[in-house]
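Trainee: Can you look at this prediction? I've put the sequence above it.
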Amino acid sequence: MSPHPIDTSCSVPVPNDHNFMPPAANASRSPCPALNVLANHGYINRSGRDISFFELVGALRLVYNLTLPLAFFLTMGGIILGGHQGVLSRIDLHDLARHNAIEHDASLSRSNANSDDQFAPVEVDEYVVARLVSPTTTHGGFSLRDLAKARMDREVSLHADLDAVHRVVAAGEASMTWLLMKDSHGLVPSKVIKQWYGEERLPDEYHPPASPIGLKKTHANANRVTSWISHLQHKST
């Protein structure tokens, strides 16, 4: 059992009729663990195909307790950057793997795409996840600052820096990981990272955050991630 269990005192459990099922061989999946989890638990089509705008918005709100504006923003961004045009579009999760659209290098769970690849890898890179949660990088849990350090460590291995847009996207991902999965001690347990990032399943005893996660909160913590990365990079030079 994790030494830092997720705080469930004020939240409502996710319904227990959505058992985890690994994707079928022909399933469509994205580079985003959070979305793949929704498909693996049946909150959206388990095939990962033909997903409507409102289906995805509803799943994000139910499972992760995102506010309506944030769920709309993320879903619309994915649809447009995935090559579609609006709320009537239906997408496959793999559409979101288009390289350097919303996807970017230096993922905390995937290997990088080759420079001439149209689509990035969608399979979990077990080596990347294992390095992330190794005893040398964490003492059982990740603070937001720890996630910023993990982001920096992945980015320094790149041949070219992430562009400004994808730095914002990557910082937002770290912010949402912390907001969605932190426990009552303000840490994301290593076990949770292994299950959510590595196995793409809802962590054991998962409950949605007690307070809705919105744009303002996500943006503020993404800015903290960006600031810490800049500070850590300055110290290392």
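Mentor: Done, it's in. Numbers count the residues shown, from 1 in each chain.
Trainee: going forward, measure contacts and count neighbours with C-alpha atoms only.
Mentor: OK.
Trainee: Do you have the strands of the chain handy? List them.
Mentor: 51-52, 90-91, 141-142, 188-189 (DSSP state E).
Trainee: Which one, of those, ends up nearest to Val165?
Mentor: Ranking the strands of the chain by proximity to Val165 (CA to CA) places strand 90-91 first, at 22.5 Å.
Trainee: List of residues touching that closest one?
Mentor: Strand 90-91 has contacts (CA atoms under 8 Å, 6 or more residues apart in numbering) with 49-53, 79, 82, 84.
Trainee: What ranges does this protein have for its helices?
Mentor: 33-40, 53-64, 68-81, 126-132, 144-155, 164-181, 190-193, 215-236 (DSSP state H).
Trainee: ok, back up a step: check the contacts of strand 90-91 for burial and list the buried ones.
Mentor: Buried subset of these (neighbour count, 16 or more other CA atoms under 10 Å): 49, 51-53, 79, 82, 84.
Trainee: Which member of these is positioned nearest Tyr64?
Mentor: Nearest to Tyr64 among these, with distances taken as CA to CA, is Phe53, at 16.4 Å.
Trainee: What residues does the residue lying closest to that closest one once chain neighbours are set aside make contact with?
Mentor: Once flanking residues are discounted, Phe53 sits nearest to Val87: 5.4 Å by CA to CA, 6 or more residues apart in numbering. Residues in contact with Val87, defined by CA under 8 Å, 6+ apart, are 52-54, 76.
Trainee: on that earlier part again, tabulate the buried ones among the contacts of strand 90-91 (CSV), appending distance to Thr67.
Mentor: Listed next are the buried ones among the contacts of strand 90-91 as CSV, based on distance: CA to CA, whole Å:
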residue, distance to Thr67
Arg49, 24
Ile51, 20
Ser52, 18
Phe53, 15
Ile79, 18
Gly82, 22
His84, 23
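Trainee: Use this one as the comparison:
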Amino acid sequence: MFILFKIVHDIAFFTWDMSLTVVNLVTPSRREGHVTPEGHPGFGGKWPEFVPPGEGDSRCSCPALNAMANHGILPRDGKNIQFKEMGRLIRTTYNFSPSFCYFVPNYAAQMLGKNYNKDTIELKDLDLHNGIEHDASLCREDLALEPDQSKPHEGYIKELLASATGKDKDGNPLLTIKDLSKYSSKRRADARSYNKDFTLDFVHRMFGSSNSSTLLTIFGGRIKDLETILLEERLPEGWESRVRGQMGLTLSTFNPTTVWPVEFGISEKKYLAEKAAQSPADRDTTTISSSVNKLDTTSN
């Protein structure tokens, strides 16, 4: 009975998500300055007061959710959050689609063994290892090395942002799909080499690429904005989501246009080979060669 319910549920969900994609295609985009709905926090780029987390406040490995708590859009202490309310507020803040905003909290509820309709969580609950949180994050150290996943890793973030090769029409730096693939290759290979507890199965590779791809969609890859959201976990004054569709960002748009290209562009073997080629002639490459061989059975 459960399997039958899941099949029907999944068919209904993806039909819903695809229908929202069609609506986005046939309706005008939201006007600049009106992406966040009127009457909601952030309308016109005016965000509630930013207050960094205090002692006892709950935060997680997701900068976007932490920013919502830091601005008081979610409870400032990051606790007693209803799954449905989380989805609703994510939608008005970042313009994800209703289907997307159902899928992620519902997945989290199932992951934690909670009831999506009745139960609450605090943000740190989302850091169940290999639930949604995963190794080789682009802005966190692996859990085995840093148990507090609320802490941004400044070094990784600055290295990621410095790797941007794109430019907008005014010449400002932008992250690209290729940039994310290349840096993800580095993070995965490096983490695999020094974290003896490293794991990253297919599902969590896709989660990793999905999380990083929001930097390109919701935040438009704009380095100036990403410095604020990733390092300070604050929404810049005047900022609004770069997703303009009336129904927001759907999974059926997000995955094929951004997530899959990022993930399928990741190659740890290529990164390690390039690293070896750039090394001095007398460098011991035994470890790198061994890692490349190991990847023959674990990754692309």
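Mentor: Structure's in. What do you need? Computed from a predicted structure; not experimentally measured.
Trainee: From the contacts of strand 90-91 of the first structure, pick the one nearest Asp153 of the first structure.
Mentor: The closest of the contacts of strand 90-91 of the first structure, once distances to Asp153 of the first structure are taken by CA to CA, is Gly82, at 27.5 Å.
Trainee: The closest one -> the second structure?
Mentor: Counting by TM-score structural alignment, Gly82 of the first structure lines up with Leu112 in the second structure.
Trainee: again with Leu158 of the first structure
Mentor: When the second structure is aligned by TM-score structural alignment, Leu158 of the first structure is paired with Ala191.
Trainee: Any idea how many residues pack against its match?
Mentor: 19 (other CA atoms under 10 Å).
Trainee: give me every residue that touches the match of Gly82 of the first structure.
Mentor: Contact partners of Leu112 of the second structure, counting by CA under 8 Å, 6+ apart, are Asp125.
Trainee: hmm, back to that, and Pro13 of the first structure, which of the helices of the first structure is closest to it?
Mentor: Distance to Pro13 of the first structure, taken as CA to CA, is lowest for helix 53-64 among these, at 9.1 Å.
Trainee: Report all helices and strands that the closest one contacts.
Mentor: helix 68-81 (3 or more CA pairs under 8 Å, 6 or more residues apart in numbering; DSSP states H and E).
Trainee: And the helix it packs on against the second structure, how far off on average?
Mentor: Comparison of helix 68-81 of the first structure with the second structure after fitting gives an average deviation of 1.1 Å (mean CA distance after the TM-score superposition for the first structure).
Trainee: picking that back up, dump the strands of the first structure to CSV, plus distance to Glu126 of the first structure.
Mentor: Below are the strands of the first structure laid out as CSV (distance: least, CA to CA, whole Å):
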stretch, distance to Glu126 of the first structure
strand 51-52, 27
strand 90-91, 27
strand 141-142, 18
strand 188-189, 18
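Trainee: Looking at those strands, which is nearest to Arg224 of the first structure?
Mentor: Taking CA to CA, strand 141-142 is the member of the strands of the first structure nearest to Arg224 of the first structure, at 14.6 Å.
Trainee: mean per-residue distance, that closest one to the second structure?
Mentor: Compared with the second structure after the fit, strand 141-142 of the first structure shows a mean deviation of 1.0 Å (mean CA distance after the TM-score superposition for the first structure).
Trainee: how about that strand, which residues of the second structure does it hit?
Mentor: Alignment of strand 141-142 of the first structure against the second structure: residues 174-175, by TM-score structural alignment.
Trainee: re earlier: tell me the one of the contacts of strand 90-91 of the first structure nearest Asn221 of the first structure?
Mentor: Ile79 (24.3 Å).
Trainee: Check the gap between the closest one and Phe54 of the first structure for me.
Mentor: Counting by CA to CA, to the nearest Å, the separation of Ile79 of the first structure from Phe54 of the first structure is 12 Å.
Trainee: what's the answer for Thr177 of the first structure, then?
Mentor: For Thr177 of the first structure, the distance to Phe54 of the first structure equals 23 Å [CA to CA].
Trainee: Looking at those two, which has the bigger crowd around it?
Mentor: Thr177 (20 against 16).
Trainee: what does that one align to in the second structure?
Mentor: By TM-score structural alignment, Thr177 of the first structure lines up with Leu215 in the second structure.
Trainee: wait, that match sits on Gly221?
Mentor: Yes: here Leu215 of the second structure reaches Gly221: they are 5.4 Å apart, a contact under CA atoms under 8 Å.
Trainee: which residues are in contact with the match of strand 141-142 of the first structure?
Mentor: 161, 163-168, 216, 220-223.
Trainee: The same query, at a cut-off of 10 Å, please.
Mentor: 160-168, 215-216, 219-224, 226 (CA atoms under 10 Å, 6 or more residues apart in numbering).
Trainee: Mind giving me the ChimeraX select for these, buried ones only?
Mentor: A single ChimeraX command selects the buried members of those (16+ other CA under 10 Å):
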select :160,161,163,164,166,215,216,219,220,221,222,223,226
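Trainee: Let me see the contact set for Ala12 of the second structure.
Mentor: Counted by CA under 10 Å, 6+ apart, Ala12 of the second structure has contacts 6, 18.
Trainee: burial count for Asp10 of the second structure?
Mentor: Asp10 of the second structure has 12 nearby residues by other CA under 10 Å.
Trainee: All set now, cheers.
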